[in-house]
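J.: pasted the sequence and its predicted model underneath.
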Amino acid sequence: MSIYFTGLLTGLALIVAVGAQNAFVLRQGIRGEHVLPVVVVCLLSDVAAITAGVSGLSVVLERWPAVLPVAQVLGGVYLLAFGVQSAMRAWKPQALTAEGGASMSAGRAVLLALALTWLNPHFYLDTLLMLGTVANSFGDHRWWFFLGAVCASAAWFPALGFGSRLLRGLFARPSAWRVLDSGIAVVMGCLGVGLLVH
């Protein structure tokens, strides 16, 4: 059980950090828009990547390190574009409503969740390399670590997505959406520039 809790705590430590994916889940949760499919996409992506890392795919990335720089450029450009969109929502008062701007289709929300997850090199570093390497250090007991890490994701994404609706009263004012979208723009911009510069 100690290996399970190590996996749980390590998974939480990596997943709770503010990033593009979490910012998007938070925004969708506050809006109450396509929360379930977004949460499911993020959770299944985590499970798939953690499974691959624990199964040994981290060794593949270690042998072909050129994969990560390509992902960094693609991810950096995408995060900058998403940051610009958030800045535009925050800058233009007419784009802000009590619901926080124009609604998006379920398909677009799912595609954004996929892009913000799989185009982010930190996603690979955290799930495949970090969790995979730590899990494999436990040998035959690595699947207990895996279970703990997956439980961390299974607890975090629903809590963030569905729990953020408690903030809806605060976000009934357009000014609150302006602050949130400005914050998201800054986070996305910094992450995007960091990926491209690194």
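T.: Perfect, I can see it now. Numbers count the residues shown, from 1 in each chain.
J.: from here on, just use CA atoms for contacts and neighbour counts.
T.: Noted.
J.: quick check: closest non-adjacent residue to the residue positioned nearest the centre of the chain.
T.: In the chain, the residue lying closest to the centroid (C-alpha atoms, centre = their mean) is residue 21, at 2.4 Å. Nearest residue to residue 21, sequence neighbours excluded (C-alpha to C-alpha, 6 or more residues apart in numbering): residue 116, at 5.5 Å.
J.: what sits against that neighbour?
T.: By C-alpha atoms under 8 Å, 6 or more residues apart in numbering, the residues touching residue 116 are 20, 21, 75, 78, 79.
J.: how much space between residue 182 and residue 11?
T.: Using C-alpha to C-alpha, to the nearest Å, we find residue 182 at a distance of 28 Å from residue 11.
J.: okay, these two: which has more neighbours?
T.: residue 11 (25 against 20; other C-alpha atoms under 10 Å).
J.: isn't residue 186 right next to residue 83, touching?
T.: Yes: at 6.9 Å, residue 186 counts as touching residue 83 under the criterion of C-alpha atoms under 8 Å.
J.: which strands and helices sit next to the helix or strand containing the residue nearest to the centre of the chain?
T.: Using DSSP states H and E, residue 21 falls within helix 20-31. The elements that helix 20-31 packs onto, with contact taken as 3 or more C-alpha pairs under 8 Å, 6 or more residues apart in numbering; DSSP states H and E, are helix 35-52, helix 106-118, helix 142-163, helix 174-197.
J.: and those: which comes nearest residue 128?
T.: helix 35-52 (5.9 Å; C-alpha to C-alpha).
J.: neighbouring contacts of that closest one?
T.: Helix 35-52 is contacted from outside by 21, 25, 28-29, 58, 106, 109-110, 113-114, 117-118, 124, 127-128, 131-132, 146, 149-150, 153-154, 157-158, 161-162, using C-alpha under 8 Å, 6+ apart.
J.: and the helix or strand following it, which residues are buried?
T.: Where DSSP H and E defines the elements, the next helix or strand beyond helix 35-52 is helix 58-63. Buried residues in helix 58-63, counting neighbours by 16 or more other C-alpha atoms under 10 Å, are found at 58, 61.
J.: use this one as the comparison:
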Amino acid sequence: MLESYFTGLVVCGGIIVAIGAQNAYVLGLAVRREHHWWSAGLCMSADVLLLVTGMFGVSAVLLSMPSAMEALRWLGVVFLAWLAALAFHRAAVGRQGLSVGGAGASTPGRVLLATLAVTLLNPQVYLDTLLLIPSIGAQQQSTVTFAAGTITASILWFSLLAWGGSALSPWLSRPLAWRAIDGGIGVMMAVIAVHLALGAPMAA
């Protein structure tokens, strides 16, 4: 069961650490100290709701449909391999450091609305939380501990963004830092993809 927990932690962590609009927005707020905990808290809540819905709704259906489970396993392999390839490409060619711009006169309400937009208007979040992650979780020895691991990853990540954004802003402005981050993401995604492709359940 402990392995299921750490699998959920690594799978979800590897996916959400890949910086996108949502994470960049929260990190930008954190660097400017502009209602960043409101934004991070909303991201955590949205993740918990979507992950629980996916794990205990979608995964229950998958368990009763072995053929769908097998198809989703290979979908997961392809998707994770694609994420790994993108991350390795970014690590190879590099990209600019995080641009945080100047602070605006945002209110908590405006920050929350913008956070909802970058969270819920991204189709990727539904593929991750309602399809990809549950398809992996359904193969675990314990789906409950796997789900706990995914939720822990979300809480830790957004807490890190909110708490550490300001302190890390000089480092995050360096393109070399993003090469290291993208390289690590690529390795994690590739390892998980290979594990799924071999057909072995990711549990003891």
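T.: Okay, I see it. Computed from a prediction, not measured in an experiment: that's the story for all the values here.
J.: where does the TM-score land?
T.: Remark: TM-score between the superposed chains equals 0.63 [TM-score structural alignment, normalised by the length of the first structure]; 137 aligned residues with a C-alpha RMSD of 2.7 Å.
J.: one step back: neighbour count: residue 186 and residue 83 of the first structure, which is higher?
T.: residue 83 (25 against 17).
J.: just the angle for the helix or strand encompassing the more buried one relative to helix 106-118, thanks.
T.: Taking DSSP H and E as the criterion, residue 83 of the first structure maps to helix 67-91. Orientation check (axes from the mean of the first three to the mean of the last three C-alpha atoms, to 10 degrees): helix 67-91 of the first structure against helix 106-118 gives 130 degrees.
J.: before we move on, the earlier item: the residue nearest to the centre of the first structure maps to what in the second structure?
T.: Taking TM-score structural alignment, the alignment pairs residue 21 of the first structure with residue 22 from the second structure.
J.: quick one: contacts for that match?
T.: By C-alpha under 8 Å, 6+ apart, the neighbours of residue 22 of the second structure are 115, 118, 119.
J.: sorry, back to before: and the helix holding residue 83 of the first structure, which residues are buried?
T.: Result for helix 67-91 of the first structure [16+ other C-alpha under 10 Å]: buried residues 68, 71-84, 86-90.
J.: stretch 33-50 of the second structure now?
T.: Residues of stretch 33-50 of the second structure classed as buried by neighbour count (16+ other C-alpha under 10 Å): 33-44, 46-48.
J.: what's the distance between it and the middle of its chain?
T.: In terms of C-alpha atoms, centre = their mean, to the nearest Å, the centre of stretch 33-50 of the second structure is found 13 Å from the chain centre.
J.: give me the neighbour count for residue 71 of the second structure.
T.: 12.
J.: and if you look at residue 75 of the second structure?
T.: Residue 75 of the second structure has 15 nearby residues by other C-alpha under 10 Å.
J.: element containing it, please.
T.: Here residue 75 of the second structure is assigned to helix 66-93, by DSSP H and E.
J.: what residues sit buried inside that helix?
T.: 69, 72-73, 76-88, 90-91.
J.: which helices and strands sit right next to that helix?
T.: Helix 66-93 of the second structure packs on helix 59-63, helix 133-137, helix 175-197, going by 3+ C-alpha pairs under 8 Å, 6+ apart.
J.: so which of those helices is the most surrounded?
T.: Among those, helix 133-137 has the highest mean neighbour count (mean count of other C-alpha atoms under 10 Å), at a mean of 27.
J.: what's the mean deviation for that helix versus the first structure?
T.: By mean C-alpha distance after the TM-score superposition for the first structure, the fitted helix 133-137 of the second structure averages 1.1 Å away from its aligned residues in the first structure.
J.: give me the stretch of the first structure that that helix matches.
T.: The aligned range for helix 133-137 of the second structure in the first structure is 131-135, by TM-score structural alignment.
J.: before we move on, what about stretch 73-92 of the second structure?
T.: Mapping stretch 73-92 of the second structure onto the first structure (TM-score structural alignment) gives no aligned residues.
J.: return the distance of that stretch from the chain's centre.
T.: With C-alpha atoms, centre = their mean, you get 14 Å for stretch 73-92 of the second structure.
J.: before we move on, the earlier item: between the helices and strands packed on helix 20-31 of the first structure, which gets nearest to residue 16 of the first structure?
T.: Nearest to residue 16 of the first structure, of those and by C-alpha to C-alpha, is helix 142-163 at 7.5 Å.
J.: for the closest one, which positions count as buried?
T.: 142-154, 156-158, 160-162.
J.: please apply the same query to stretch 189-198 of the first structure.
T.: Here stretch 189-198 of the first structure shows 189, 190, 191, 192, 193, 195, 196 as buried, counting by 16+ other C-alpha under 10 Å.
J.: between those residues, which is closest to residue 175 of the first structure?
T.: Using C-alpha to C-alpha, those come closest to residue 175 of the first structure at residue 189, 20.8 Å.
J.: what's near enough to touch that closest one?
T.: 79, 80, 83, 84.
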